[in-house]
Every structure is written in structure tokens, then in C-alpha cells.
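> need the 3D shape of this:
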Amino acid sequence: MMSRQEIKSEITGTVWKILTTPQQDVAEGDTLMILESMKMEIPVIVEDGGVVVEITVAEGDAIQEGQVVAIVET
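From the prediction side, this is the model:
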């Protein structure tokens, strides 16, 4: 059974680089995107493998802690 997992930002910052696209297969531990906060790069990691359904942010977007940045179907 497939389930949708909302991937949320753990920080307030900016989307620096998006490394995945919708419909892309991802494995546990893969990096979806890299966020930037206070000159530090923070990777957003997939906990469970699956397929990226949606990326809800764009490079350069300001984001808040807890904001959904992607949806992965596992």
C-alpha cells in the first residue's frame, strides 16, 4: 500500500538547491534539496524510499521551520 509522506523543513531559511524532480525515484537517505540558513547548508533527506510526487518550493524561496517542502509516495 502506498502512502504519502510530507517532507518538512527543520529550519527557517532559504531553498538553496533542489536536487530532485517530480516522478523521480528516491532511496532512503537520498538528499531531496539543500537549504541554507545563516551561511550553513542543510540537506533535506528522505527517510523512506519512494517516488517524489511534488516539490512544493522553488530555489530561492524563503521557508519556515515545519513548512512542507516536498511530498514523497512510499
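
> when you work out contacts or count neighbours from here on, use the C-alpha atoms and nothing else.
OK.

> which stretches in the protein count as strands?
With DSSP state E as the criterion, the chain has strands at 4-8, 13-18, 25-26, 31-37, 40-45, 50-55, 62-63, 68-73.

> can you point out the buried residues in the fourth one?
Along strand 31-37, the positions that meet the burial threshold by neighbour count (16 or more other CA atoms under 10 Å) are Thr31, Leu32, Met33, Ile34, Leu35, Glu36.

> would you do the same for the sequence below? I want to compare the two.
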Amino acid sequence: MKEITASMAGTVLQVLVSEGEDISEGQVVVILESMKMEIPIESGLVGKIINVKVDIGDFVNEDDVLLVLE
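Sure thing, here's the model as predicted:
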């Protein structure tokens, strides 16, 4: 399985994709808020999302898994 992880610690502001959705490389999939800045998390992978591991308002640490792809 392939995973998309957080590049830094922050609070999840938006989840822009859903389970079952196909995503492409470079697509913004999650927006984090850290130190009053919005940080877009881009997919470095191509695939179908099989599990969204975070919800809006969740706090994540660097390298926490956000999405799982098949």
C-alpha cells in the first residue's frame, strides 16, 4: 500500500478528496494549518484512495499518515 504523509505538524483545515477517488501526482489532497499559514499537501503518487485517516480539526505530526492508496 502507498501512503501520503504530513510534511509538517499542523491542524487539518480541509480534506479535498474522498475514499474511492482516483488522484494524480501533484494534486492537492489536504490543507494543513500551521502557525497561521495554510500548507497544501500534494500527492507524490498516482492511485485510488482506499482510506482517509484524518478529519477536519485533527492535529497531525510530521510523517503521520493522512491517506492510504492502493
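
> quick revisit: out of the buried residues of strand 31-37 of the first structure, who's nearest Glu10 of the first structure?
Leu35 (9.6 Å; CA to CA).

> mind checking how far that closest one is from Val44 of the first structure?
7 Å (CA to CA, to the nearest Å).

> and if you look at Gln23 of the first structure?
Distance from Gln23 of the first structure to Val44 of the first structure, by CA to CA: 17 Å.

> same check, this time on Asp61 of the first structure
15 Å.

> so stretch 5-22 of the second structure matches what in the first structure?
Under TM-score structural alignment, stretch 5-22 of the second structure corresponds to residues 8-25 of the first structure.

> re earlier: more neighbours, Asp61 and Val44 of the first structure?
Val44 (21 against 12; other CA atoms under 10 Å).

> show me what contacts that one?
Residues near Val44 of the first structure by CA atoms under 8 Å, 6 or more residues apart in numbering: Ser9, Thr31, Leu32, Met33, Ile34, Leu35.

> go again with 6 Å.
Thr31, Leu32, Met33, Ile34 (CA atoms under 6 Å, 6 or more residues apart in numbering).

> can you check Val54 of the second structure too?
Leu66.

> what does it correspond to in the first structure?
When the first structure is aligned by TM-score structural alignment, Val54 of the second structure is paired with Val57.

> gap between Glu65 of the first structure and Ile71 of the first structure?
Using CA to CA, we find Glu65 of the first structure at a distance of 16 Å from Ile71 of the first structure.

> which one's more surrounded, these two?
A count of neighbours by other CA under 10 Å puts Ile71 above the other of Glu65 of the first structure and Ile71, at 18 against 11.
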